[in-house]
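# Structural data only, the sequence is not supplied:
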């Protein structure tokens, strides 16, 4: 049987897989008794991990969100992937400063073998000449825009060429969605003074306080956020709208984490840790593979062809996992 400390880490690792575990399943996976599972759950709760219990034939447990962030546990692959994502974000996105600080904090607690792997990889972001500068909207601004959208509060702000420069033209809006499109953050809102829908570059917004009264959201024209954004920007910033296959999914990741890797897609924030991604590709299987690179649960909104493509890829990957590696042909160089 494992020592208590290592057993607690193993239990925490299982609970972090974002699924419900029965007491019997945890006991079987850890080779301990259900009574020991209950004691270990109590120990993790004392350390600050918000673990919920639910009723059932054997009872069960789920790791929930808490009021503070307790220590997290990552395996080697997850730690390297997280550090790589933060390094990329630190060089090419609107959350560069926060990403750099998070990368520094994670690097300090990494074992030396992982730090060496990360240090060998240096990422430099190069923007295509035609793409221009990416949005410089900061994390605090994005969080405030997300808050007023969720609260359905009217937002007053100054809008100009640069949010750090002189105050621009004042606007009164009913904010509806915060999205990314080709490296920029945009606020979709109903403009109260112009009595029409508008899209505003987030990096040009300077909010005023206090916010206005609550409102009842209007229905967005075009059938949804994706159709609205594509209609507004069609022909103005490239041919990203012309993919023959386009699908929509929901990812259990923050929009800020998805946006750097979906430059040709539309990312809509649905909450602090959920977003809607609309992406295009030359084929449905190619689109499914592109979405699958995000290390999180995926909910397919549509169309049905994308669901079928995920099923096809799942069968292929399952067959690949069950197929034993073939022996190399004599004289074949396998060092590459």
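Perfect, thanks for sending it. Just so it is clear, the model here is predicted, and its values are computed rather than measured. Residues are numbered from 1 along each chain as shown.

# Please count neighbours and contacts with C-alpha atoms only from this point.
Fine.

# Kindly spell out which helices and strands sit in contact with the longest strand seen in the chain.
Counting by DSSP state E, the longest strand found in the chain is strand 169-181. Other elements packing on strand 169-181 under the criterion 3 or more C-alpha pairs under 8 Å, 6 or more residues apart in numbering; DSSP states H and E are helix 139-151, strand 155-159, strand 184-191, strand 266-271.

# Next, the angle helix 139-151 makes with the second one.
To tie it back to what came earlier, the one meant is strand 155-159. 140 degrees (axes from the mean of the first three to the mean of the last three C-alpha atoms, to 10 degrees).

# Centre of the chain to strand 155-159, how far?
Put simply, strand 155-159 sits 27 Å off its chain's centre (C-alpha atoms, centre = their mean, to the nearest Å).

# same check, this time on stretch 275-293
For stretch 275-293, the distance to the chain centre is 14 Å (C-alpha atoms, centre = their mean).

# Then stretch 300-319?
On the basis of C-alpha atoms, centre = their mean, stretch 300-319 is displaced by 21 Å from the centre of the chain it belongs to.

# Next one for the comparison:
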């Protein structure tokens, strides 16, 4: 049988798994009597842990939320995940939580066992950020305001700046936030335009108070992340191109990231790739990386750049 202090820690660990436990189940796990479980639950309550109990045949114990935050128990993998997340948040895309994240990280690293601290430090040391990938910073209060509106099914009113800087007042039913790359996006039903819209969260300035509650409607796509990726990828394209690629669709799809465009099979040896770019010259270079022959459709502005690249490569191959 475990000593009382060790048993309390084990009991707390079980209760933190976010499930209901019967007294019998806990007694079996801890190798004690149900009466001892009841006594240990009372000890946890005196320490500030809000352990809720329900009576009856289907009754049991569950750890609830209290008025203050009691200490948490984390296993090794959870501790590493939290430490890495805090380090990322300290220099990430959410503004206003950098100092708080560093304070929390200092507390966590102080009590991390040596072998876990080595894992976290190794990840930090041997992870190199890619230059030029910094995105716009998002205020943490804006994120929490939007998340609460999504959770409570409350309409959201906010001032929104478009890519040109023009501001409009929007009234929406918020549903999901998607973190893609270094940006946050809100998927919402625009009540004025009566259509689904995607908003960059860094361009949102919420107004208070929140609007009335709404009845949720079906999402535009079961895969909300894919819905956002497809819309966001295509939105900024000034030059859009459709090409027939003389290679299997699976082969081309494996070579291009999902946000770069769409790949649709034609037959076993041919597919159609739809993509785009702000710059026709960059788009021509990108198509050259497909690693297969292709035919361009409906994008005459790309053709001169393809010819220029072909001439340049021919000169390079000829030693000129």
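Here it is on my side, so go on. Everything quoted here is computed from the prediction, not taken from an experiment.

# rewinding a little: strand 184-191 and the longest strand of the first structure, what's the angle between them?
Using the same axes, to 10 degrees: strand 169-181 of the first structure against strand 184-191 is 130 degrees.

# Next, the angle from strand 169-181 of the first structure to strand 266-271.
When the same axes, to 10 degrees is applied, the directions of strand 169-181 of the first structure and strand 266-271 differ by 100 degrees.

# Going by contacts, tell me the helices and strands next to the helix or strand hosting residue 251 of the second structure.
Under the criterion of DSSP states H and E, residue 251 of the second structure resides in helix 249-255. Where contact means 3+ C-alpha pairs under 8 Å, 6+ apart, helix 249-255 of the second structure is packed against strand 261-265.

# Contacts for the strand it packs on next, please.
Residues outside strand 261-265 of the second structure that contact it (C-alpha atoms under 8 Å, 6 or more residues apart in numbering): 230, 233-234, 248-249, 252-253, 271-276.

# After it, which helix or strand is next? Please name it.
Scanning onward from strand 261-265 of the second structure (DSSP H and E), the first element met is strand 271-277.

# Which residue numbers in the first structure does the helix or strand following that following strand align to?
Once strand 271-277 of the second structure ends, the next helix or strand along the chain (criterion: DSSP H and E) is helix 280-287. Helix 280-287 of the second structure corresponds to no residues in the first structure, going by TM-score structural alignment.

# Show me which positions of helix 280-287 of the second structure end up buried.
280-281, 283-284, 287 (16 or more other C-alpha atoms under 10 Å).

# what do you get for stretch 139-150 of the first structure?
For stretch 139-150 of the first structure, the buried set under the neighbour-count rule, 16+ other C-alpha under 10 Å, comprises 142, 145-146, 148-149.

# Next: stretch 4-17 of the first structure.
By 16+ other C-alpha under 10 Å, the buried positions in stretch 4-17 of the first structure come out as 7-8, 10-12, 14-15.

# Name the nearest of these relative to residue 320 of the first structure.
Closest approach between the buried residues of stretch 4-17 of the first structure and residue 320 of the first structure, by C-alpha to C-alpha: residue 14, at 25.2 Å.

# Please tell me how far that closest one sits from residue 61 of the first structure.
Remark: distance between residue 14 of the first structure and residue 61 of the first structure (C-alpha to C-alpha, to the nearest Å) = 11 Å.

# biggest helix in the first structure by residues?
Ranked by residue count, the top helix of the first structure under DSSP state H comes out as helix 304-322.

# Check the spacing between residue 235 of the first structure and residue 41 of the first structure real quick.
Distance, residue 235 of the first structure to residue 41 of the first structure, using C-alpha to C-alpha: 56 Å.

# The two: which is more packed in?
The neighbour comparison of residue 235 of the first structure against residue 41 (other C-alpha atoms under 10 Å) goes to residue 41, with 21 against 11.

# from what I can see, the more buried one looks like it's in a helix, true?
Yes: assessed with DSSP: H, G, I helix; E, B strand; the rest coil, residue 41 of the first structure lies in a helix.

# What residues does it make contact with?
If you count contacts by C-alpha under 8 Å, 6+ apart, residue 41 of the first structure has them with residue 51.

# For residue 318 of the first structure, state which of the buried residues of stretch 4-17 of the first structure is nearest.
Ranked by distance to residue 318 of the first structure (C-alpha to C-alpha), these are led by residue 14 at 22.1 Å.

# Please report the distance of that closest one from residue 316 of the first structure.
Residue 14 of the first structure is 26 Å from residue 316 of the first structure, by C-alpha to C-alpha.

# got it, and residue 65 of the first structure?
Distance from residue 65 of the first structure to residue 316 of the first structure, by C-alpha to C-alpha: 35 Å.

# got it, and residue 290 of the first structure?
For residue 290 of the first structure relative to residue 316 of the first structure (C-alpha to C-alpha), the value is 15 Å.

# neighbours around residue 49 of the second structure, how many?
Residue 49 of the second structure - counted by other C-alpha under 10 Å - has 22 other residues nearby.
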